[in-house]
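Novice: can't give you the sequence, but here's the structure:
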């Protein structure tokens, strides 16, 4: 896959706790230059140029998904009104692990219904067993979400058997096996620990249709150049 084909599949991302306005401006400029999308914190949506063709995503309930449902809904509506093109919403992992699948699905359904733009559901797969990932995907499917996303990249997962057994998951990142499983249900955004063209292509080969990465430009620099 060459740079032209890959670029629109990448969400060039800056979401760390120390993200500054200048960081966001840089990512938006790089996204425009390279032809990627951008994923930025909701407080910086005002930095998105009024005239531009970059698809901009922001996050809802980030990073743990434990906001009150009303707060998530208000955050989603405000983000859409501020110009976001897509929303990446964190599901409530604790409720999922407690078996409260209906509550998780209800909250996600309300989020999807609250805005006229695509909602991707962040599952935080490094914290979940395969059975829990399937249940999370089923709730996202029931809620009519546009995509499921692997992770925020900020999960610590202390005590998780899965993370102890899988080095990639232990770093909070996406794994090929998780992407393969998730793609049985909905389009997948692979996010967390993807920093090279080879890593991105492994996720795409596994079924990912979008890549979330703070190294979006580096990934594209490693891709074959487009034909003239």
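Specialist: That came through, no problem. Keep in mind it's a predicted model, so treat the numbers as computed, not measured. Numbers count the residues shown, from 1 in each chain.

Novice: C-alpha from now on. contacts and neighbour counts both.
Specialist: OK.

Novice: Pick out the residue closest to the middle of the protein.
Specialist: Among the residues of the chain, the one closest to the centroid is residue 149, at 4.6 Å (CA atoms, centre = their mean).

Novice: doesn't residue 123 make contact with that one?
Specialist: Yes. Judged on CA atoms under 8 Å, residue 149 makes contact with residue 123 at a distance of 6.1 Å.

Novice: quick one on the thing from earlier: how much space separates the residue nearest to the centre of the chain from residue 10?
Specialist: As defined by CA to CA, to the nearest Å, residue 149 lies at a distance of 13 Å from residue 10.

Novice: For this protein, which segments count as strands?
Specialist: Counting by DSSP state E, the chain forms strands over residues 10-13, 37-40, 56-60, 86-90, 119-122, 147-149, 188-191, 208-213, given from the N-terminal end onward.

Novice: Quick one: closest of the ones you listed to residue 141.
Specialist: When the strands of the chain are ranked by distance to residue 141, counting by CA to CA, first place goes to strand 147-149 at 8.6 Å.

Novice: Now do the closest one: everything it contacts.
Specialist: Strand 147-149 is touched from outside by 88, 119-124, 137, 140, 182, 186-191, with contacts defined as CA atoms under 8 Å, 6 or more residues apart in numbering.

Novice: can you check stretch 67-78 too?
Specialist: 60-61, 87, 107, 110-111, 114-115.

Novice: any chance of the residues you listed in a markdown table, with neighbour count too?
Specialist: Shown next, in a markdown table, are the contacts of stretch 67-78 (neighbours: other CA atoms under 10 Å):
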| residue | neighbour count |
| --- | --- |
| 60 | 27 |
| 61 | 21 |
| 87 | 26 |
| 107 | 22 |
| 110 | 15 |
| 111 | 25 |
| 114 | 14 |
| 115 | 18 |
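
Novice: Show me which of these is closest to residue 205.
Specialist: Here the nearest of these to residue 205, counting by CA to CA, is residue 87; it sits at 24.4 Å.

Novice: Below is an additional structure, to be compared with the one above:
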């Protein structure tokens, strides 16, 4: 089976710039890397959206950000406000954390209304909405239910993790998530996507987006394996 192209894999990656210690220079450097590899998007902290929009102007790399990150415990009103502000600054993708405790408590209506409040802000503006389940804290039944609720509430993607919980994406979770939503909804893996082999294994079970900080290492490895570069 032939290797996928570097360009194809790059457009599956959201380059993550979410560490709390990143400086503005770090964010600019991360945006430059994202532009150099022409990835799908950068995912930056909310305060960094205007900076990233300026840095990526004229490129084909979208700017995304996070809402209620990483715990998901803001009210729906606050989440909607965060989303409206981020979109106003130029964000084209939103990764929101659902209310984990309410999902575990079985309060499906609350969880749905929480997501819908954000979806109402994104759908009208053509902005992608990815809903983070934080799978490390959930049972399989809760993961499947969370996926179904997210789809019904207007999510474009369901996503495993914030990267700040005890565990990240696993193949078993990704298979479960893929079968818990329709073909309309994508699946994003985040947390532990550090090598090309891991990414390709996850892509094989239906994942189409990846949150990664090891973007350069992954894509350079693919180029080497394809024989696109020497070494």
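Specialist: Noted; the coordinates are in hand. No experiment lies behind these values; they were computed from the predicted model shown.

Novice: any chance of the strands of the first structure in JSON lines, with distance to residue 66 of the first structure too?
Specialist: Written out in JSON lines, the entries for the strands of the first structure read as follows (distance: least, CA to CA, whole Å):
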{"stretch": "strand 10-13", "distance to residue 66 of the first structure": "22"}
{"stretch": "strand 37-40", "distance to residue 66 of the first structure": "20"}
{"stretch": "strand 56-60", "distance to residue 66 of the first structure": "10"}
{"stretch": "strand 86-90", "distance to residue 66 of the first structure": "8"}
{"stretch": "strand 119-122", "distance to residue 66 of the first structure": "12"}
{"stretch": "strand 147-149", "distance to residue 66 of the first structure": "17"}
{"stretch": "strand 188-191", "distance to residue 66 of the first structure": "20"}
{"stretch": "strand 208-213", "distance to residue 66 of the first structure": "22"}
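
Novice: For residue 174 of the first structure, find the nearest of the ones you listed.
Specialist: Ranking the strands of the first structure by proximity to residue 174 of the first structure (CA to CA) places strand 188-191 first, at 5.7 Å.

Novice: Show me what the closest one is packed up against.
Specialist: Counting contacts by 3 or more CA pairs under 8 Å, 6 or more residues apart in numbering; DSSP states H and E, the secondary-structure elements packed against strand 188-191 of the first structure are strand 147-149, helix 176-182, strand 208-213.

Novice: so the longest one corresponds to what in the second structure?
Specialist: Just to be clear, that refers to helix 176-182 of the first structure. Helix 176-182 of the first structure falls opposite residues 171-177 of the second structure when the two are matched by TM-score structural alignment.

Novice: Surely residue 99 of the second structure touches residue 109?
Specialist: No. Residue 99 of the second structure is beyond contact range of residue 109, at 11.2 Å (criterion: CA under 8 Å).

Novice: neighbour count winner among those two?
Specialist: Neighbours were tallied for residue 99 of the second structure and for residue 109 using other CA atoms under 10 Å; the higher tally belongs to residue 99 (26 against 13).

Novice: Apart from its chain neighbours, what residue comes closest to that one?
Specialist: Beyond its immediate neighbours in the sequence, the residue positioned closest to residue 99 of the second structure (CA to CA, 6 or more residues apart in numbering) is residue 72, lying 4.8 Å away.

Novice: Next one: the residue mapped onto that neighbour from the first structure from residue 71 of the first structure, what distance?
Specialist: Using TM-score structural alignment, the partner of residue 72 of the second structure in the first structure is residue 65. Computed with CA to CA, the distance linking residue 65 of the first structure and residue 71 of the first structure is 11 Å.

Novice: now swap in residue 170 of the first structure and tell me
Specialist: With the distance defined as CA to CA, residue 170 of the first structure ends up 30 Å from residue 71 of the first structure.

Novice: Contacts only, for the match of residue 72 of the second structure.
Specialist: Counting by CA under 8 Å, 6+ apart, residue 65 of the first structure touches 89-93.

Novice: now do residue 217 of the second structure
Specialist: When contacts are counted by CA under 8 Å, 6+ apart, residue 217 of the second structure is found next to residue 195.

Novice: Against residue 33 of the second structure, how distant is it?
Specialist: Counting by CA to CA, the separation of residue 217 of the second structure from residue 33 of the second structure is 11 Å.

Novice: repeat for residue 44 of the second structure
Specialist: Note on residue 44 of the second structure: its distance to residue 33 of the second structure, by CA to CA, is 13 Å.

Novice: Report the separation between the residue nearest to residue 99 of the second structure and residue 216 of the second structure.
Specialist: Taken as CA to CA, the span from residue 72 of the second structure to residue 216 of the second structure is 29 Å.

Novice: Make sure residue 112 of the first structure is actually in contact with residue 144.
Specialist: Yes. Residue 112 of the first structure lies in contact with residue 144 (CA under 8 Å); the separation is 7.0 Å.

Novice: Of these two, give the one with the bigger neighbour count.
Specialist: Neighbour count, other CA under 10 Å: between residue 112 of the first structure and residue 144, residue 112 has more, with 24 against 19.
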